[in-house]
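[1] Kindly return the folded structure for what I paste below:
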Amino acid sequence: MTMPLVNRVIIPEEQINRESGEIEHGSIEEKRAEAARRLAIRELLRQRAKTIGIETRDRLDEAIDELLDREVPTPDADEQACRRYFEANRDRFRSPEEIELRHILLAAAPDDAQGRTAMRDTAEELVATLKEVPERFDDLAAAHSRCPSAEDGGHLGVISRGDTVPELENVVMRLPVGLAERPVETRYGFHVVEILTRAGGAPLDYDHVQHLIAEYLRERSWRRAISHYLQVLVAEADIRGIDLEATESPLMQ
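    Predicted coordinates:
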């Protein structure tokens, strides 16, 4: 990688290596490239802070915050904007949903195609059986499930969003009360699922969510303002060895 230059200031390789260690996803080269972008943006902001008289030595983070407070003002969302957003997005504002469920896990590794096919077939057979004799759920869970909940008839208790793996959650949170018509596939295998109870999901009044809407709209405005501000700084700078023009701001991450 060519060492990035920001107005003739080099971003040292050791800094790039250290910063890349803070990035969780991507290949080594992708992490290094992202690290270089982040450091180049910070250097650009450091230079701008120094230009307008903000002390940056040994306090760069604080200096950047001060710089952005001065040069990227973000107005609070007014009542009219909040109400307009609420009316356009009413379905988003509901009380947290909770479901009580039990399941039978037919376990199979993600890379075991033959095993997954067999477990899917078994799961479908169990669904057919439970449609005929629903009172056997506890016994079938004890006999077939590879989840610790098998000892309690497959009972998982009450869950809400974020309590289980997304591929299971995305299905079960939409199911009606009762036995699911088809097994649910996840990374762990196939789940025979029964929803026992549902609660929550009731529409919320504007007064309950106004502060959340105001915070969201202000955050969205801030992101847009920061993006525009950085675009202006990048356009005015002499930057070499890295393309920042199409880069989303690391400040937004």
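[2] Only C-alpha atoms from now on, for both contacts and neighbour counts.
    Fine.
[3] And the strands in the stretch 1-150 of the chain, which stretches?
    Remark: strands assigned in the stretch 1-150 of the chain by DSSP state E, counting those that start in this stretch are 5-6, 9-10, 98-107.
[4] which one of the ones you listed is the most hemmed in?
    Across the strands of the stretch 1-150 of the chain, the average number of neighbours (mean count of other Cα atoms under 10 Å) peaks for strand 98-107, which reaches a mean of 23.
[5] which helices and strands sit right next to that one?
    Packed against strand 98-107 by the contact rule (3 or more Cα pairs under 8 Å, 6 or more residues apart in numbering; DSSP states H and E) you find helix 113-132, helix 137-144, strand 155-160, strand 189-199.
[6] Out of these, indicate the one that is most buried.
    By mean count of other Cα under 10 Å, these have strand 189-199 as the most buried, with a mean of 21.
[7] Run through who's touching that one.
    Contacts to strand 189-199, defined as Cα atoms under 8 Å, 6 or more residues apart in numbering, come from residues 97-110, 116, 119-120, 123, 126-127, 172, 175-180, 182-185.
[8] for comparison, sequence B:
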Amino acid sequence: MSELAAPAAAISAAASPYLTLKHANALFSTTPEALTPEQRQQVSTVVARQREIERRILNSPQAAHVVVNDEAIARSLGEIAARFTSEAEFVLDLARHGLSEQALREDVERDLRVEAVLEMVSARVAPVSNLETELFYQLHYPRFQTPERRSLRHILITINDDTKDNARAAAHARIEQIHALLLKSPDRFAEQALRHSECPTAMQGGLLGQVPRGELFPSLDEAAFQMRPASISGVLESPMGFHILRCDNVQPAGTVPLTAVRDKIRAQMLKTRRENKQRAWVKTLLAR
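    Predicted coordinates for the structure are as follows:
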């Protein structure tokens, strides 16, 4: 077990390769060397502010009671190293960004200490009551509405006038032939999709999955949401080509009951409550 050291020297005012790398990715999804001068300035500003916040957090009286064990540090380091194909690649990448394994360990340990202090500060927020979860549910009622969905399959024959079998007339004749067979034997839809469909879904019997209104091409969407379960559409056309749809089942629009989401609502409200407590506490530190 390693206990928190209180001196301000625990966090230097120097630039942090670790935080620079972290924020370059978080803000711009890139590496520090790929930043533009303007982006680099933004990252530098964020890094400087974060280091000041961390300094004040780790020099607070609350931080004196926080410990971070070696197992937690090793686990975090392992998660970082696991992103690389080998240890050599990991070490080379650290060096490329101006980091050593020891420096990374110190940065990770500092992160864990800051997180632990913030968790301790917010540990005693008031629990979320059943009444509060019910009020949240009622105030955000539209969020818990589920749209009508249909489980659909399709067969696609593409149109390509540069290819004999897919020239418009030939493609239409092919799909009409498939359609005629399916009207006689609708249970063979998955088989026919596997044999003839020119969509990657052919490998799953043409399965598109549970589809809400508005996700398909307009011509397909309009037909799909008029179909009954186990029915087959006529031949339809979209910018991709000719289609046949099958509606396997219909999931009506409805409402997710409070009992199904109560625990998720409570967890989210508690998380928000703790984050607000942490922000308020940090604000008092910065005001001193």
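[9] Do you know the score for how well these two fit?
    The TM-score (TM-score structural alignment, normalised by the length of structure 1) is 0.52; 205 aligned residues with a Cα RMSD of 5.3 Å.
[10] circling back: closest one to Glu79 of structure 1 among the strands of the stretch 1-150 of structure 1?
    Among the strands of the stretch 1-150 of structure 1, the nearest to Glu79 of structure 1 by Cα to Cα is strand 98-107 (31.2 Å).
[11] what's the following helix or strand after the helix or strand hosting Ala235 of structure 1?
    Using DSSP states H and E, Ala235 of structure 1 sits in helix 206-236. Counting by DSSP H and E, the next helix or strand C-terminal to helix 206-236 of structure 1 is strand 239-240.
[12] For that next one, name the packing helices and strands.
    Under the contact criterion of 3+ Cα pairs under 8 Å, 6+ apart, strand 239-240 of structure 1 touches strand 5-6.
[13] packing partners for the strand it packs on?
    helix 28-51, strand 239-240.
[14] Pipe those into CSV and attach mean neighbour count per row.
    Listed next are the helices and strands packed on strand 5-6 of structure 1 as CSV, based on neighbours: other Cα atoms under 10 Å:
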stretch, mean neighbour count
helix 28-51, 19
strand 239-240, 18
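[15] Which one of these lies nearest to His228 of structure 1?
    Judged by Cα to Cα, the one of the helices and strands packed on strand 5-6 of structure 1 that comes nearest to His228 of structure 1 is helix 28-51, at 13.3 Å.
[16] okay, the angle between that closest one and helix 206-236?
    Angle between the axes of helix 28-51 of structure 1 and helix 206-236 is 90 degrees (criterion: axes from the mean of the first three to the mean of the last three Cα atoms, to 10 degrees).
[17] just checking, what packs against helix 28-51 of structure 1?
    Taking 3+ Cα pairs under 8 Å, 6+ apart as the contact cut, helix 28-51 of structure 1 packs with strand 5-6, helix 13-20, helix 60-71.
[18] These into JSON lines, with extra columns for distance to Ala214 of structure 1?
    Formatted as JSON lines, the helices and strands packed on helix 28-51 of structure 1 follow (distance: least, Cα to Cα, whole Å):
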{"stretch": "strand 5-6", "distance to Ala214 of structure 1": "37"}
{"stretch": "helix 13-20", "distance to Ala214 of structure 1": "34"}
{"stretch": "helix 60-71", "distance to Ala214 of structure 1": "19"}
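[19] which of those sits most buried?
    Greatest burial across those, using mean count of other Cα under 10 Å, falls to strand 5-6, with a mean of 20.
[20] Measure how far that one is from the centre of its chain, please.
    32 Å (Cα atoms, centre = their mean, to the nearest Å).
[21] returning to what we had before: buried residues, the helix holding Ala235 of structure 1. List them.
    Residues of helix 206-236 of structure 1 classed as buried: 210, 213-214, 217-219, 221-223, 225-227, 230-231, 234 (neighbour count, 16 or more other Cα atoms under 10 Å).
[22] helices or strands up against it?
    Counting by 3+ Cα pairs under 8 Å, 6+ apart, helix 206-236 of structure 1 packs on helix 79-88.
[23] and with 10 Å instead?
    helix 28-51, helix 60-71, helix 79-88 (3 or more Cα pairs under 10 Å, 6 or more residues apart in numbering; DSSP states H and E).
[24] Ser145 of structure 1 is nearest to which of these?
    helix 28-51 (40.0 Å).
[25] what inclination does that closest one have with respect to helix 60-71?
    Put simply, helix 28-51 of structure 1 runs at 60 degrees to helix 60-71, going by the same axes, to 10 degrees.
[26] tell me the angle helix 28-51 of structure 1 makes with helix 13-20.
    Using the same axes, to 10 degrees, helix 28-51 of structure 1 lies at 110 degrees relative to helix 13-20.
[27] out of the helices and strands packed on helix 206-236 of structure 1, which comes closest to Arg161 of structure 1?
    helix 79-88 (21.9 Å).
[28] mean per-residue distance, the closest one to structure 2?
    Overlaying structure 2 shows helix 79-88 of structure 1 at a mean distance of 1.6 Å from the equivalent residues (mean Cα distance after the TM-score superposition for structure 1).
[29] My guess is Leu12 of structure 2 contacts Arg55. True?
    Slight slip there: residue 12 of structure 2 is Ser, not Leu. Yes. Between Ser12 of structure 2 and Arg55 there is a contact under Cα atoms under 10 Å: 8.5 Å.
[30] and Pro142 of structure 2, how many neighbours?
    Other residues near Pro142 of structure 2 come to 10 when the count uses other Cα atoms under 10 Å.
[31] Tell me the counterpart of Asp205 of structure 1 in structure 2.
    Mapped onto structure 2 by TM-score structural alignment, Asp205 of structure 1 lines up with Pro257.
[32] How about that match: what's its closest non-neighbour residue?
    Phe144 (7.9 Å; Cα to Cα, 6 or more residues apart in numbering).
[33] Show me what that neighbour lines up with in structure 1.
    By TM-score structural alignment, Phe144 of structure 2 lines up with Phe93.
[34] now Leu112 of structure 2
    Checking TM-score structural alignment: Leu112 of structure 2 goes with Glu62.
[35] Over to Asn59 of structure 2?
    By TM-score structural alignment, Asn59 of structure 2 lines up with Thr51.
[36] check contacts around its match.
    For Thr51 of structure 1, the contact set (Cα atoms under 10 Å, 6 or more residues apart in numbering) comprises Leu45.
[37] do you know how far it is from Val192 of structure 1?
    64 Å (Cα to Cα, to the nearest Å).
[38] Over to Gly157 of structure 1?
    15 Å.
[39] ok, now Met119 of structure 1?
    Relative to Val192 of structure 1, Met119 of structure 1 is positioned 11 Å away (Cα to Cα).
[40] Give the residues shared as contacts by the two.
    Common neighbours of Met119 of structure 1 and Val192, using Cα under 10 Å, 6+ apart, are 105-106, 125, 183.
[41] how close does Gln138 of structure 2 get to Gln145 of structure 2?
    For Gln138 of structure 2, the distance to Gln145 of structure 2 equals 12 Å [Cα to Cα].
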